[in-house]
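Undergrad: Below: sequence and its predicted model.
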Amino acid sequence: MLSEQYLMLHRKLAEGAEGTSTKVTLEVIAATLFCTERNAKLVLRKMQEKAWITWRAGRGRGNRSVLTFLANREQLLQESARQWAEKGEYKRAFELLRTYGNDIRTNESFVEWMNGHFGFCKEQEGEQSKDSLRLPIYRTIESLDPADCVYSVQSLMIEQIFDRLVNYDNETGRYLPAIAHYWESNDDGTEWTFHLRKGIVFHDGTELTADDVKYTVERLRRGKRNGWIVRELNRVDVVTPRIVRFMLNKPNRIFIRFLSAICMSIIPKHLAEPDEASYWARPMGTGPFILETWSEERLVFHANPHYYQGRPHLDTVHIVIMPEHAIHYEVSWENLLQDPDVRQADNGNDEVVTIESSEGCTSMMTWNMTKPGPHQCVLFRRAVDLVLDRQGMVRELGEHRLFPARSFIRDKRTLEYQEQYDLGLAQSLLEQSGYDGTPIIMGTIANHAKDAAWIKERCADIGIPVIIREERMDTILRPDVMKEMDCIVHALVLPGEEVCLVENYEQDSSFVKELMDPGLREWVMECIDGALASPDSKDRFGQLKKIEDRLRGEAQILFLAHTKFYAHLNASYKGIVINRLGWLDFKQIWRV
């Protein structure tokens, strides 16, 4: 792209702003542009035609030419970034900004344009006008396999493609029919039978049967991250093509809730079993959207016209995978479903409505109890706990942070939280711990970089140096990377119900599980088994609360803040719901 070549030359050869002249040889220009001298002449000629430069060739041996830069670099950089973005090359666009935009103020205007570029639009296909939604995400989607799903954006994509036997409504606590229309269990919760709907078809037109359910569930046992969910499964019986039965080794009163988890999404045996590698390159399910494109840059979904719960209102959803560092530019889906003129209006404009989810997430710092270091001393961990002024954190960092946290789940007691911030006691405990000044290595991802920086400042108040290692989500989950961290700042999307808490303690790659004191794990499993065997919801929570209380009491986990998902949207958008994952439910969205 010619504009990028101009930026390359300016960065290498110019010593000032526009109007700067420099003496240079054609050989140097060719080397700067990584091309031949002949091609360098063509590039210079094109730039002259656009009046971006003047070029006065040197005459005779040893006389250098004079190159004068005339073009507005900020304008060229922004135009180049836009051109790449419009082609879907968002990573290239932001890389341009990082490479050439450090000393010019183009980022704000580009981000404003990006927020207008995303959102709702009409796409023309022949004579048909189709409703499309384009949204950014900041994590690479490495897998769409429900059995290996570990974070919320991945779950959101999987929900578009697949369905489960039942759905769980967090608002009402009710189980809703999905693939199964009826179910029953025996008295102690060791035998569960599900009756499947007729006529549900996968995206290739093949009808779903009990064999697909059996294959899906048994596949979880093959070393998958979410294999925890079938830990006590004895066997799966196909009673008829429409009836499937689960036999458990131990009582589980909420096994139906397990079956509504994302990792229990039903996959087609006839497609996945013969060639998994080929199937997972473009997976098919029974869900509301059909995956058409999946690359490093984007996912494109089209509406499933035969979806058994009703065709989505949207025709197409474009999910754009942004470079993770671009999250710092704050291009956010929460700002996208507005017209540009509405985004510039007052907050009091009655065309803007605010929606929020009933759930949120909880941020925390989890100590790595599998790694040697000063944090192995409980006095040291309690000192760090006492130096964290959570009220101050919520006040200073703001955004979606609402309340200080002392628990995984935000409930009525959250508002009764009593701050335990005590700088003097923290200093005293630190001295008692025998701390020798060793720096703490703190891992995090871009989403929680502000929290990590805030904690680093607080630790410095009592003389604890902190080194922050910001990783991508896919790298921080790697065991070799995780074990290098003394602690990790992260967050959990935890609706207030039991299975999410069990998942938190049992799922492979869960920070809470992987960093937990190995000596606690057997006790934790006993608490979980006791909870699942109880028919009483309060008793189940009580059993699980014992685990949390111990982790908090020993300061193995330092809870930080409860956040909430919300967005300010144009009133012309209908069917907008923020789901339990903090994202939009694509199936319901439409526009007047």
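TA: Cool, the structure landed. Owing to the predicted nature of the structure, the values given are computational and were not obtained by experimental measurement.
Undergrad: only C-alpha atoms for contact and neighbour calcs from this point on.
TA: Fine.
Undergrad: helices or strands up against the longest strand anywhere in the chain?
TA: In the chain, assigned by DSSP state E, the strand with the most residues is strand 352-367. Secondary-structure packing of strand 352-367 (3 or more C-alpha pairs under 8 Å, 6 or more residues apart in numbering; DSSP states H and E): strand 487-493, strand 557-570.
Undergrad: next, the one to line up against it:
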Amino acid sequence: MDTSTAHFIHLARTFNIPFRIHEPVPVTIDSLSAALCCTPRNVKFILRRLEENAFIHWKPGRGRGHTSELTFLRGIDEAIEDNFQELMGKGKIKEAIELIGVTEANETLKERLLSSLNIQMGFHSEAETASRQDVLRMMRGRRLEKLDPAFVITAFEAYLLGQICSTLVTYDASTQTFLPGLAHTWESSEDYKIWVFFLRKSVRFHHGRVMTSRDVKETLQRLFDLNSPAIWNYEDIEHVSVEGDHCIRFHLRRPNLFFLHLFSCMHMSILPYDVDIRTELIGTGPYRISDLNEDVLVLSAFEQYYGIRPHLDRVDIWFVPDHGPNERQYELPGAYRMKLPSEGSVTNSINYPALGCKYMLVNFRKKGVHHQLAFRQALRILYNQVALVRELGGNRITPADSFLPWKSAQSDWTEPPLEQARELLASSGYQGESILLAYTVHKDLEEADWLKRRGAEIGLRIELQSYIQSHAKDALSSAELIMAEEILEDDWQWGLINYFRNKSNYLHAYLEPAQSSLLDRELEDFTLLNGEGRAELLDKVEGIIRDHCWLLYGSHVNKRAQLNHSLLGLHTSSFGFLDISKLWIKPAH
């Protein structure tokens, strides 16, 4: 907030209660001096500036100590909004975002400012830079989590890693095959116990050094040194042989038909051995980090990228905690500004279904009636997927009975009466105690409130508690039920096995050790199977979870992006995000 606006608001809060416009308010220089904590001389300077900027009209009294008249020419909301628009017009996005959170702004004004921010992020036009760079802006509704391949668990951070780093091979979802990445080819022994990767030559990291096979070996070793939650994937590796700068050989203790999946996943994003990634993320990907702070992440195209250079020169990702939009906003500075038919509308939007679904977890680490299967079966009826999609709609496109939409489509959907849930609730031993349901802030309130109302119809008392997704585990120990969402990678077999076996995720945080051990036993020989066998095994594990109601599937969702018509090259990448390395801007006519 600029100084003049701050002075205006402070004077209005102090002298104009209740607030009225164009009505003179009696004041003295001494009272103004006390309110502004400055000398009478500075008071007169401040008043002059406010009058020049049309905030007030000032009529001084005759002589020292005499009453003067101060007339406010704007409302407080108007002053804040004008300041916001001025900041956006000057490209001071950080200051504009901060203004949304000022204590003087009421909730209605904050929503209006956020709506304006959304529109301007979508369609704001800036003068082109001297270098004629194409710049894309995105908005996120939360702060960025740590970008470390060894520990990343959230979809957006994993998506960013795919833009900054590269892996030995990449998974092509359209053909369900693997394509060369940092390795131009590879081979395995007939028994799948030896895998060899041949690396591309002259691939450079963002700090300039050429990548070698030592970087690959040290990237793997780093997972073990840091005790990464991902190390279970690589425990079959007995020995790694570096055979020159461009060849690396992995010796396994048993066959592994799943090995390529493990070297295309985010955890094996190849890192330079000579850089501490905890302080600076360096990769070989199409974008490098040119700036990162709590407000913005700036990605710049890496000119020496071994693949096809991105069309966009820079991507700015702004973080707007607690007020960010659920839909993804994209701005094109320098692009032709489209005429908006009405405030709040968008020039273009696309919907793309995401692998995975919204669901509800049961916290078995806490004692209570929810340990009874009959209670969870009653919840299954309350949280009926068909009713959920029909009554709430929105981006909930189809009922979910699996993380995989094509599996859910095979289900025979029913909608049991709530009376059946009431009978199950009674048989479970429920005594009218409160059941705490945790939901993510600004995301799942509608769904949680819907379930609470349905519960009340059968006598189930559900209390709601919001939580911040990045700090969930510690905050949720008191909740019996947790609403969550899992978005899978395009490589869905990897995504599912990682979800079922990664001990750092929500599922294992709230299952009892015996339940986790059961899943581990079922999946122990997963890597020995071919693709069809792995799919059958994953289906079996989902059946165990579904039959025991450890997890209650909710709905499959659409991800929506708001776009400028000048933005072309639309391709989705893993986790349902647009692949920014393929986007390009159509010049204005």
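TA: Arrived safely, thanks for sending. If you're wondering where the values come from, they're calculated on a predicted model, not measured in any experiment.
Undergrad: The helix or strand following the longest strand of structure 1 aligns to what range in structure 2?
TA: Downstream of strand 352-367 of structure 1, the next assigned helix or strand under DSSP states H and E is helix 378-387. On structure 2, the counterpart of helix 378-387 of structure 1 by TM-score structural alignment is residues 373-382.
Undergrad: Mean distance between that stretch and structure 1 after superposition?
TA: Following the fit onto structure 1, the mean deviation recorded for stretch 373-382 of structure 2 is 1.3 Å by mean C-alpha distance after the TM-score superposition for structure 1.
Undergrad: buried sites along that stretch?
TA: 373, 374, 375, 376, 377, 378, 379, 380, 381, 382 (16 or more other C-alpha atoms under 10 Å).
Undergrad: Reformat these into a markdown table and put distance to residue 75 of structure 2 next to each item.
TA: Compiled in a markdown table, these are given as follows (distance: C-alpha to C-alpha, whole Å):
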| residue | distance to residue 75 of structure 2 |
| --- | --- |
| 373 | 58 |
| 374 | 58 |
| 375 | 55 |
| 376 | 54 |
| 377 | 55 |
| 378 | 53 |
| 379 | 50 |
| 380 | 51 |
| 381 | 51 |
| 382 | 48 |
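Undergrad: rewinding a little: nearest to residue 17 of structure 1, out of the helices and strands packed on strand 352-367 of structure 1?
TA: Residue 17 of structure 1 lies closest to strand 557-570 among these, at 39.9 Å (C-alpha to C-alpha).
Undergrad: show me the contacts for the closest residue to residue 13 of structure 2 other than its chain neighbours.
TA: The shortest distance from residue 13 of structure 2 to any non-neighbouring residue, by C-alpha to C-alpha, 6 or more residues apart in numbering, is to residue 19 (8.0 Å). The contact partners of residue 19 of structure 2, by C-alpha atoms under 8 Å, 6 or more residues apart in numbering, come to 12, 13, 75.
Undergrad: What are the boundaries of the strands in the stretch 1-150 of structure 1?
TA: With strands called from DSSP state E, counting those that start in this stretch, the stretch 1-150 of structure 1 shows them at 21-24, 53-56, 65-69, 119-125, 128-137.
Undergrad: cool, and the stretch 451-592 of structure 1?
TA: Using DSSP E, counting those that start in this stretch, strands in the stretch 451-592 of structure 1 cover 466-470, 487-493, 557-570, 573-574, 590-591.
Undergrad: Where in structure 2 does the last one fall?
TA: Going back to what we said before, that points to strand 590-591 of structure 1. The aligned range for strand 590-591 of structure 1 is 584-585, by TM-score structural alignment.
Undergrad: Compare that stretch with structure 1 and give me the mean distance after superposition.
TA: Averaged out, stretch 584-585 of structure 2 is 1.5 Å away (mean C-alpha distance after the TM-score superposition for structure 1).
Undergrad: Run through who's touching that stretch.
TA: By C-alpha under 8 Å, 6+ apart, stretch 584-585 of structure 2 touches 134, 311, 312, 332, 335, 566, 567, 568, 569.
Undergrad: okay, now the fourth one: neighbour count?
TA: Looking back up the chat, that one is residue 332 of structure 2. 27 (other C-alpha atoms under 10 Å).
Undergrad: got the helices and strands packed on strand 352-367 of structure 1 as JSON lines, with distance to residue 504 of structure 1 and mean neighbour count columns?
TA: JSON lines is the format used below for these (distance: least, C-alpha to C-alpha, whole Å; neighbours: other C-alpha atoms under 10 Å):
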{"stretch": "strand 487-493", "distance to residue 504 of structure 1": "8", "mean neighbour count": "24"}
{"stretch": "strand 557-570", "distance to residue 504 of structure 1": "13", "mean neighbour count": "23"}
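Undergrad: Quick check: which of the strands of the stretch 1-150 of structure 1 is nearest to residue 504 of structure 1?
TA: strand 128-137 (23.5 Å).
Undergrad: residues of that closest one that come out buried?
TA: 131, 132, 133, 134, 135, 136, 137.
Undergrad: what does stretch 257-277 of structure 1 give?
TA: So stretch 257-277 of structure 1, judged by 16+ other C-alpha under 10 Å, has buried residues 257-269, 271-272.
Undergrad: Show me the residue sitting in the middle of structure 1 in space.
TA: With distances taken as C-alpha atoms, centre = their mean, residue 153 lies nearest the centre of structure 1, 4.4 Å away.
Undergrad: and whatever helix or strand it lives in, how far from structure 2 on average?
TA: Taking DSSP H and E as the criterion, residue 153 of structure 1 maps to helix 152-161. For helix 152-161 of structure 1, the mean deviation from structure 2 after alignment is 1.4 Å (mean C-alpha distance after the TM-score superposition for structure 1).
Undergrad: so whichever helix or strand comes after that helix corresponds to what in structure 2?
TA: On the C-terminal side of helix 152-161 of structure 1, the closest following helix or strand by DSSP H and E is strand 166-169. Strand 166-169 of structure 1 corresponds to residues 169-172 in structure 2, going by TM-score structural alignment.
Undergrad: Let me see the residues that make contact with the matching stretch.
TA: Under the criterion C-alpha under 8 Å, 6+ apart, residues 177-183, 260-261, 263-264, 490-491 lie in contact with stretch 169-172 of structure 2.
Undergrad: Equivalent analysis for stretch 249-265 of structure 2, please.
TA: 167-171, 178, 191-197, 233-234, 236-243, 268, 491, 494, 527-530.
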